[in-house]
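**Student:** need a 3D model of the following:
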Amino acid sequence: MVPASSSSGFDFVVAANRLPVDRHVHPDGSVEWRTSPGGLVTAMESVMQDREAAWVGWAGFAGEAPEPFDDGALRLCPVPLSTEEVADYYEGFSNDTLWPIYHDVIVPPTFHRSWWHAYRRVNERFAEAVAEVAAEGATVWVHDYQLQLVPALLRDRRPDLRIGWFNHIPFPPVELFSQLPWRAAILRGLLGADFLGFQRADDARNFMRACRSVLRATAKGDVVTWAGADDAQLGAAPRRVRAAAVPISIDAQGLRELAGSPEVQDRVTEIRASLGNPKVVLLGVDRLDYTKGIRHRLRAIGELLEDGEIAPPDVVFVQIATPSRERVEAYRLLREEIEGTVGRINGDFSHLGDTAVHYLHQSFGREEIAAFFQVADVMLVTPLRDGMNLVAKEYVTARHDGGGALVLSEFTGAAMELRQAYMCNPHDIAGLKETILRAIRDNPAAKRRRMSALRRRVHNHDVQTWAGEFLSALAAAPDRPAKSSSRLQES
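**Tutor:** From the prediction side, this is the model:
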């Protein structure tokens, strides 16, 4: 990666909380930037690879931001966050206020006015950075709940831009959303976009209901019309905005090629042998988050072991839990609870050399995860609430051999598409146990038919399809941007 050269602006700009790379400092003090492992980066990587574009985002550490630099054809534009802003904007408002509200209040949200002020301030900084790098008439794609004010803030600065926003997590029912003291400001921020994309049709409908209830806007079909406001605050101008479901997907072809590589195939054999070559491997792959249903999943596994329905060494469960938001109190408590539960299960049901639950609290690269997917005879994707859950799509794609079985929570966006999975309600522990046993014991031919249908669905609706649908919807959005920007008028 090299420092960025001068440019008059880019016709395509992505804005997301994080840059698609992470900084690694070597012992000799040299710095290396490596591609991030996150779901958004993985999804956008194949979309961005053939474009000359800019990506605006936080570099992942507090303090002064690096100068913009190039990663191939992609210009990376770091946005600085102070230590206080990391605590208030990111850990606080984004992940301790918005995240619980948007995920059915599984844990109570926390409201602090200082957090809101930091959220607004950082969103303004992002809007300024995008406005600076975007060419006249550029298309801007803003991502996710951390940047909900950016569309209106950016439109105030650059009315010439075509602005889209995509929500990677659920959008809550109005009864939950209305708990936010800053609900009107958030909706007005989002209405600065031309097109708003959501994972599920229910999420888009929730947004439109919130606009009707909070802003007294009107909605016809998938278009929200707002008359504007007399004040000069955020997003006061009248707006017509389209909101619709555009479910995200994965780079299916790239994952199939990776999963079939000799290196990954060798690793599959090694992993299965390290587990003792069991007859059945159950697998969970999640961020360590209270929305992912890991506690409920462990309870079901523990009861199946207690009932004698499964037992090591014939059946083992592997839970990969990627570290997440470890400075947020709810996540620290979750980790302690899960590790305690794993310890109790293994104390009760493991034997010397035969471990019932293998718990891996660490991050793995794509190759290793692709190998784990192929080791898994049954994949457990059982969140309590999830916008999409790309792990489900990655699993069925990685199983290019036709094997495997997917147990999928009905509360994921993926459940709207992957209907041939073994569906479950993760809150119903008895039902979850029954579903896991059915996925283990079903006729192999029936399981192969299910997996074949799931793979076809992901293949026909991959990440390129998702991006194409989103950008087409953005181009056809109801309000056309102005022909010239204030920046051009001043020059």
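**Student:** CA only for contacts and neighbour counts going forward, please
**Tutor:** Noted.
**Student:** quick one: the helices in the stretch 301-450 of the chain, in order.
**Tutor:** 329-349, 366-375, 390-398, 429-441, 444-460 (DSSP state H, counting those that start in this stretch).
**Student:** ok, which of those helices comes nearest Glu67?
**Tutor:** Glu67 sits nearest to helix 366-375 of all the helices of the stretch 301-450 of the chain, at 28.8 Å, using Cα to Cα.
**Student:** what is that closest one packed up against?
**Tutor:** With contacts taken as 3 or more Cα pairs under 8 Å, 6 or more residues apart in numbering; DSSP states H and E, helix 366-375 sits against helix 252-259, helix 262-274, strand 280-287, helix 390-398.
**Student:** report the contact partners of the closest residue to Phe93 other than its chain neighbours.
**Tutor:** Nearest non-adjacent residue to Phe93, counting by Cα to Cα, 6 or more residues apart in numbering: Trp115, 5.3 Å away. Residues near Trp115 by Cα atoms under 8 Å, 6 or more residues apart in numbering: 88-89, 92-93.
**Student:** check which helix or strand Trp115 maps to.
**Tutor:** helix 113-133 (DSSP states H and E).
**Student:** next, the buried residues of that helix.
**Tutor:** Neighbour-count burial for helix 113-133 flags 115-116, 118-120, 122-131, 133 (criterion: 16 or more other Cα atoms under 10 Å).
**Student:** and for stretch 429-441?
**Tutor:** So for stretch 429-441, counting by 16+ other Cα under 10 Å, buried means 429, 432-433, 435-436, 439-440.
**Student:** likewise for stretch 348-362?
**Tutor:** Counting neighbours by 16+ other Cα under 10 Å, the buried set in stretch 348-362 is 349-350, 354-357, 359, 361.
**Student:** run through the helices of the stretch 51-200 of the chain in chain order.
**Tutor:** Counting by DSSP H, counting those that start in this stretch, the helices of the stretch 51-200 of the chain are 83-85, 99-102, 113-133, 150-157, 174-177, 183-190.
**Student:** could I get those as TSV with distance to Arg242?
**Tutor:** Shown next, in TSV, are those (distance: least, Cα to Cα, whole Å):
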stretch	distance to Arg242
helix 83-85	32
helix 99-102	21
helix 113-133	21
helix 150-157	13
helix 174-177	18
helix 183-190	11
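**Student:** would you tell me which of the ones you listed gets closest to Arg240?
**Tutor:** That would be helix 183-190 among the helices of the stretch 51-200 of the chain, by Cα to Cα, at 11.5 Å.
**Student:** so the closest one versus helix 150-157, what angle?
**Tutor:** 60 degrees (axes from the mean of the first three to the mean of the last three Cα atoms, to 10 degrees).
**Student:** quick revisit: do you know which of the helices of the stretch 51-200 of the chain lies nearest Ala421?
**Tutor:** With Cα to Cα as the yardstick, what comes closest out of these is helix 99-102 (25.1 Å).
**Student:** Ala131 and Pro151, how far apart?
**Tutor:** 11 Å (Cα to Cα, to the nearest Å).
**Student:** one more, please, to line up against the first structure:
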Amino acid sequence: MRLIVCSNSAPRWQDGAGLLPRSPGGLVPLLATLLGRHGGDWVCTMPVGAGPDDPSGDGSVEVTGLPGGVTLHRLRLPRATVDRHYETIGVRLLLWLFHYLLDTARQPEGRLAEAWAGYEAVNRAYADRVAALMTGAPDEFVLVNDHHLFLVPEMLGRRARRHGRIAFFQGLPWCEPDYFGVLPAHIRDRILTGLLHADVIGFHCTRWARAFLGCCARFLPGCAVDDRGVTYGGRRTRVTVAPFPLDVATVDRLRGEPATARWRARLEREAGGRRVIARADRIDLWKNLPRGFAAYRSVLEREPGLAGAWWFCAVATPPGRPTERTRELQRECEDLVADINERFGAPGRPAVSMIYPDLPTTRNCVVAALSGADLVLVNPTFDGMNLVAKEALYLGERARLLLSVNAGAYEQLADHVTPVHPFDVEATASVMRDAMTSGAAPADRAAARRLLREQDANRWLDRMMGVQR
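**Tutor:** Prediction:
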């Protein structure tokens, strides 16, 4: 098999060592694992520099050969084009759309033509590069990833002579047709028709796949939709569910690293003998941190004595590109934490702490927090999957996992978690209080670990390729 992958996100590598996974799951580590095993090409965007003379926007491609037959192709794109593609369309339109975060009284904004032209230009640059790499071999598999590159399948279908397959994977949720319909019609329809030039489209869970199928049925006259895919314009596109696996070998390695031991010792000191509620999130709008803190405050208002027996440890990391909304979210979280500690904390013993780990040891801090927890809260409003939920199940020896029913991982993990309805603070507080006071043992952790170990990158790729095992 010849593998060509493309993603807006760029990998890290080390001379002589090849690609370096950043974490035990997610898009970049998955692609790094697949290319490390199969070899192939990875097309991504060159990070844009900060200076006005930054050369990254000259339209060229930086090609780097790595061990294992892997070649990186980093596109040097104009800064203004990248900003329109990533910030205006990628974040402020599509990221917020798929997480139900648009203020529909004001958004989408009316002036999107220039930004959408930038989005198309970036997709065209990717399609040009991938088309140049394609050989037309029957075993060629092109894997296009995430909302940054919705138009690439169509652009490839029109340019490349091919006999292999083109796949697209959507790592975000997919919203229901009524909400998807807030997009301008020309953007809405272009996204759908662009994707339907792929041979297969993958999602983390059945719910997101069905929402996509519903959008096709609603907005594309003449398309035929069934549970397995879409037929449109004489083409058949298979739709599949392929949740990202947890790389348990990476988790085990992180668990044994000295940096994890240092974080574990620090967190144990801060816990001071108390039992631990843990959460680990980027400061993203859909991660729903404020409602988690508000639910904990509600628990303590009912039973103040629990503040002396429990410590809420919230590991927080910055979003990929902050906006005014994420900065406001961080201030709101810190104000909530300050209020809880003023009311229920004691000198040197806060009831809740936001932990901001340094970037090099972020994953070590997360592993330390989850492995030492007695209770883990994962309550996103909507989430494509949620890696932390899988990490918590794999690492936790005694912790119950409270998991949002709107996390993509919930479908796969439902038998091993306690469900949380993320918009209902009082319901979340009730579930949290029950978990803190009941003393009930968590669900069968051995079965959960067995489920997680059975999943790996190759099985995920088989699902995308339609290979039955």
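**Student:** got a TM-score for the pair?
**Tutor:** Remark: TM-score between the superposed chains equals 0.87 [TM-score structural alignment, normalised by the length of the second structure]; 442 aligned residues with a Cα RMSD of 2.5 Å.
**Student:** what's the closest non-adjacent residue to the aligned partner of Thr206 of the second structure in the first structure?
**Tutor:** Counting by TM-score structural alignment, Thr206 of the second structure corresponds to Ala201 in the first structure. The shortest distance from Ala201 of the first structure to any non-neighbouring residue, by Cα to Cα, 6+ apart, is to Ala245 (4.9 Å).
**Student:** just give me the match in the second structure for the one you found.
**Tutor:** Using TM-score structural alignment, Ala245 of the first structure pairs with Val241 in the second structure.
**Student:** for its match, what are its contacts?
**Tutor:** Contacts of Val241 of the second structure by Cα under 8 Å, 6+ apart are 202-206, 209, 463.
**Student:** returning to that earlier point: so which of the helices of the stretch 51-200 of the first structure gets nearest Arg335 of the first structure?
**Tutor:** Smallest distance to Arg335 of the first structure across the helices of the stretch 51-200 of the first structure (Cα to Cα): 17.1 Å, for helix 99-102.
**Student:** who does that closest one touch, helix- and strand-wise?
**Tutor:** Packing contacts for helix 99-102 of the first structure, counted by 3+ Cα pairs under 8 Å, 6+ apart, involve helix 174-177.
**Student:** and with 6 Å instead?
**Tutor:** For helix 99-102 of the first structure, not one helix or strand is in contact under the criterion 3 or more Cα pairs under 6 Å, 6 or more residues apart in numbering; DSSP states H and E.
**Student:** what's the average distance of the host helix or strand of Arg236 of the second structure to the first structure?
**Tutor:** Taking DSSP H and E as the definition, one finds Arg236 of the second structure inside strand 235-241. Here strand 235-241 of the second structure, set against the first structure after superposition, deviates by a mean of 1.3 Å using mean Cα distance after the TM-score superposition for the first structure.
**Student:** buried ones in that strand?
**Tutor:** For strand 235-241 of the second structure, by 16+ other Cα under 10 Å, it's 236-241.
**Student:** likewise for stretch 269-276 of the second structure?
**Tutor:** Under the neighbour-count criterion of 16+ other Cα under 10 Å, stretch 269-276 of the second structure has 270-271, 274-276 buried.
**Student:** among these, which pair sits farthest apart?
**Tutor:** Among these, Glu270 and Arg275 lie farthest apart (Cα to Cα), at 10.9 Å.
**Student:** residues contacting Glu52 of the first structure?
**Tutor:** Listed by Cα atoms under 6 Å, 6 or more residues apart in numbering, the contact set of Glu52 of the first structure reads 73-74.
**Student:** and the corresponding residue of the second structure for it, how close does it get to Leu451 of the second structure?
**Tutor:** Under the alignment (TM-score structural alignment), Glu52 of the first structure pairs with Gly39 of the second structure. Note on Gly39 of the second structure: its distance to Leu451 of the second structure, by Cα to Cα, is 27 Å.
**Student:** now do Ala295 of the second structure
**Tutor:** On the measure of Cα to Cα, Ala295 of the second structure and Leu451 of the second structure end up 30 Å apart.
**Student:** who has more neighbours out of those two?
**Tutor:** Ala295 (22 against 14; other Cα atoms under 10 Å).
**Student:** so where does that one fall, helix or strand?
**Tutor:** Taking DSSP H and E as the criterion, Ala295 of the second structure maps to helix 289-302.
**Student:** now that helix: how far from the chain's centre is it?
**Tutor:** Using Cα atoms, centre = their mean, to the nearest Å, the mean C-alpha position of helix 289-302 of the second structure is found 25 Å from that of the whole chain.
**Student:** would you check the span in the first structure matched by that helix?
**Tutor:** Here helix 289-302 of the second structure aligns to the first structure at residues 294-307, judged by TM-score structural alignment.
**Student:** can you list contacts of the matching stretch?
**Tutor:** 310-311, 429, 433.
**Student:** tell me which two of the residues you listed sit farthest apart.
**Tutor:** Ala311 and Ile429 (18.3 Å).
**Student:** quick one: which of the buried residues of strand 235-241 of the second structure is nearest to Ile187 of the second structure?
**Tutor:** Closest to Ile187 of the second structure, out of all of these and judged by Cα to Cα, is Thr237, at 20.0 Å.
**Student:** test my guess that the closest one contacts Asp199.
**Tutor:** Yes. With contact defined as Cα atoms under 6 Å, Thr237 of the second structure counts as touching Asp199 (4.8 Å).
**Student:** chain neighbours aside, what residue packs nearest to Ala389 of the second structure?
**Tutor:** Distances taken as Cα to Cα, 6+ apart put Val378 closest to Ala389 of the second structure, at 6.6 Å, once the chain neighbours are dropped.
**Student:** any idea how far Ser298 of the second structure is from the residue located most distally from the centre of the second structure?
**Tutor:** In the second structure, Pro347 marks the outermost C-alpha relative to the chain mean, sitting 37.3 Å out by Cα atoms, centre = their mean. According to Cα to Cα, Pro347 of the second structure stands 21 Å off from Ser298 of the second structure.
**Student:** also Ala259 of the second structure?
**Tutor:** 34 Å.
**Student:** start and end of stretch 406-426 of the first structure, how far apart?
**Tutor:** First-to-last distance for stretch 406-426 of the first structure - Cα to Cα - comes to 14 Å.
**Student:** for it, which positions count as buried?
**Tutor:** Within stretch 406-426 of the first structure, judged by 16+ other Cα under 10 Å, the buried ones are 406-415, 417-418, 420-426.
**Student:** and the strand or helix carrying Ala211 of the second structure against the first structure, how far off on average?
**Tutor:** Secondary structure assigned from DSSP H and E places Ala211 of the second structure in helix 206-219. The superposed helix 206-219 of the second structure is, by mean Cα distance after the TM-score superposition for the first structure, a mean 1.7 Å from where its aligned residues fall in the first structure.
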